[in-house]
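1. coordinates only, sequence not included:
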């Protein structure tokens, strides 16, 4: 048997490009989907401040639900990847059908929640009545797209598991291309079209009402349905999925198969939900520190979140490659593939740190001309450079563990590291300090908490991966002929 470093070198030469080739389209798809949110905010902001506030508040309700669905349905990816790696394509179709049943159920429940629960939530959040009314209209319109986007997410998880990540990129770009003109027509109505087209505007278009935030919600739902129908059509026609015969015959709901998917996927959904709520709660705590602090926090977070898309996509691709190796029955190869991905994640972290170092002044200047906000933002970006390594490593390690279908431990580690260490420690340092040893650090305390939480997550996930990979590799050797 070759020593581990030698095997890792050979694996790196063979596996690095396939991993990157998988990750880049995932990154593009993530950016395209994030672009839809950016477009919504920009276009409603030009309509009125009330519509902008309504979309911002409404998105804080439906986005966590969609991310929970995303995580839960991501449980399909390692299942498909392992079946593919083992040459058992015949078992894929039934699993995908069960994922679509699960997705449809989650989508319908999410739609009901968005229609029935928004009023109490807005009352609890003390949202101004005018904003609450428009936000309810916006969320109610988005609700009609939730079942569709759930089916899209299931099909995307299937396609990713088949090592085909480009379709999600192109279809996400189609969604963005549909969302922009739909937003324009529905948010601004006939008046906006007249400003755009002038006298050439047909009379029936010139009389369309301007729906503001409500129109933005309708446009989002339309984009969701277009993406889903495009994904369905692509998986029907593309020869890349021919061996699966996905649409040959529908499978009835099977509780056992759905339970396996939920066993793997729900912890991923919970982990993503925990991460989202971490940043949401920090934003709420920081809100009381003044508008300069809030602005700097949001600018720094938005800037660094864009860079996070690359390690996030790498982790998602690593799930597929590790799953393929395990499905082929080679646990040692799976371990080497995972370590290679972790090393690439370290290089990505160094790249992101260099980007932050070289471009921070320029990029922050594009966000704001306020010198106070710029100065505070740059200090936060400096802290962000410190957690690039731990952030990239923890997301890569989580991706590798998902390839092993080991997701419950990720959920518990996320709860501990993000909420207890990250949020709890950050709130302690930000609001109270450490008694006579350290005064309250304000927003910097919360960012130090983020550094600590991400570092603890990386260390715990690293230890879990080391133990899990060694156990599986030893079991593979023991049963080998």
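-> Received, thanks. In this text the structure is predicted, and so the values were computed from the model without any measurement.
2. CA only for contacts and neighbour counts going forward, please
-> OK.
3. Neighbours of residue 368, how many?
-> 15 (other Cα atoms under 10 Å).
4. Quick one: residues contacting the residue nearest to the spatial centre of the chain.
-> Against the mean C-alpha coordinate of the chain, by Cα atoms, centre = their mean, the closest residue is residue 67 at 6.4 Å. If you count contacts by Cα atoms under 8 Å, 6 or more residues apart in numbering, residue 67 has them with 269, 272, 273.
5. let's bring in a second model and compare:
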């Protein structure tokens, strides 16, 4: 489990670090720039992550085929995933183009709104590389090749950091582009990540004597339907979760720039720690799939519980950090005294849901390894959209709790989701050896 989980968790940290670097690099431009990058990511990532989520069925199909030692079948699943990515990219880009102006109009600070639209317009150009990266990443994880994913993310952070420095502040003769420069840097980093993973997948296939592109399969509608049958509920679950926090960002934009900046920093902190259990979740899904492919139900059950234990242990430590040292964490992002004061209290709420956040994502991954993606989707729908967000909005605007109210609602949702999904994993039927 650790041999899978550690590289994948490092990859997730590398993924999140790119967003953190973007926020930190524009932080010198002021709260409006921080808010614009946060709001822009909230608008962009829900639809783009839905696209990546459509490919999550690879976790199930590729890992089971690999566990059964049917390596050609792994390749066939990858090819069909790429056809899905190509088909959905134009739809996602069109949706993002419409969403940008829609969520930056009435009630949003005019400066933040303008910067956000500029940021999202450029960020949208990296959608296809992002989906290609997502598909090849799932394939490599499914066949047990996780180190290339870690290398791609860590090195992409260096590309992004350099790009931010050049494009935001105008180095090496480039004009100073501000938040637009941050978006350009992210697009280049995504192109780089996709190219790196395509190379490693090509090398993996060549080593087993099967050229990746010379034997590229034609569209297989049966397999595409199988991927979508798994991927659509999984993508819906992901987007329900991402969109819930994105909606909270949009709601916080109707408070004031300081609250929006504080919300974005707190969200960045929570998302950063979440990357480790998210990586453990992916490792758990793959390990469960490998065990089922190898017809070992006991190993599958053990893998799921082991992944849950690792995630809960890690998130207990991060909760202590947020409880005991909130201000040093906040100073990584901003030295604004208003942000530090408000953020110190919000991070106490973040600490309260750390363990539950880790448990719910790993339970989701373990269930995905079983091929069960519908239950997490329904639980997230009820937890966030029926209970958490309405409660948070009511506390925020009706009772005037402000940012505290929004985060209290999200915390309630996470606790409920974690309890339900952990219970479902404990009751799930694992296929027995035939």
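-> It's in. What you see is a predicted model, and the numbers here were worked out from it, not measured in a lab.
6. follow-up on the earlier one: which one of the contacts of residue 67 of the first structure sits in the busiest neighbourhood?
-> Within those, most neighbours by other Cα under 10 Å means residue 269, with 26 neighbours.
7. Could you tell me which residues make contact with that residue?
-> 67, 68, 69, 70, 71, 72.
8. What about those residues, which are in helices?
-> Under the assignment DSSP state H, these contribute 67, 68, 69, 70, 71, 72 to helices.
9. Thought residue 276 was touching the second one, still the case?
-> If I follow you right, that is residue 68 of the first structure. No: counting by Cα atoms under 8 Å, residue 68 of the first structure does not reach residue 276; the two are 9.6 Å apart.
10. higher neighbour count, these two?
-> Taking other Cα under 10 Å, residue 68 of the first structure and residue 276 do not tie; residue 68 has more neighbours (24 against 17).
11. what lines up against that one once you look at the second structure?
-> For residue 68 of the first structure, the aligned residue in the second structure is residue 50 (criterion: TM-score structural alignment).
12. Excluding covalently adjacent residues, which one is nearest to that match?
-> The shortest distance from residue 50 of the second structure to any non-neighbouring residue, by Cα to Cα, 6 or more residues apart in numbering, is to residue 235 (4.9 Å).
13. so how far is residue 82 of the second structure from that neighbour?
-> 16 Å (Cα to Cα, to the nearest Å).
14. The longest helix belonging to the second structure: average distance to aligned residues in the first structure?
-> Counting residues, the longest helix found in the second structure (DSSP H) is helix 257-293. Helix 257-293 of the second structure, aligned to the first structure and superposed, deviates on average by 2.2 Å (mean Cα distance after the TM-score superposition for the first structure).
15. between whatever helix or strand comes next after that helix and helix 257-293, how big is the angle?
-> Later in the chain than helix 257-293 of the second structure, the nearest helix or strand by DSSP states H and E is helix 297-324. Using axes from the mean of the first three to the mean of the last three Cα atoms, to 10 degrees, one finds that helix 297-324 of the second structure and helix 257-293 are set 160 degrees apart in direction.
16. how big's the offset between the next helix or strand after helix 297-324 of the second structure and the first structure?
-> Of the helices and strands lying after helix 297-324 of the second structure in sequence (DSSP H and E), the nearest is helix 326-330. For helix 326-330 of the second structure, the mean deviation from the first structure after alignment is 3.1 Å (mean Cα distance after the TM-score superposition for the first structure).
17. Filter the contacts of residue 269 of the first structure by whether they're kept in the second structure.
-> Among these, the contacts conserved in the second structure (both residues aligned by TM-score structural alignment, their matches' Cα atoms under 8 Å) are 67, 68, 69, 70, 71, 72.
18. got these as a markdown table, with distance to residue 367 of the first structure columns?
-> Shown next, in a markdown table, are these (distance: Cα to Cα, whole Å):
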| residue | distance to residue 367 of the first structure |
| --- | --- |
| 67 | 27 |
| 68 | 30 |
| 69 | 32 |
| 70 | 30 |
| 71 | 31 |
| 72 | 35 |
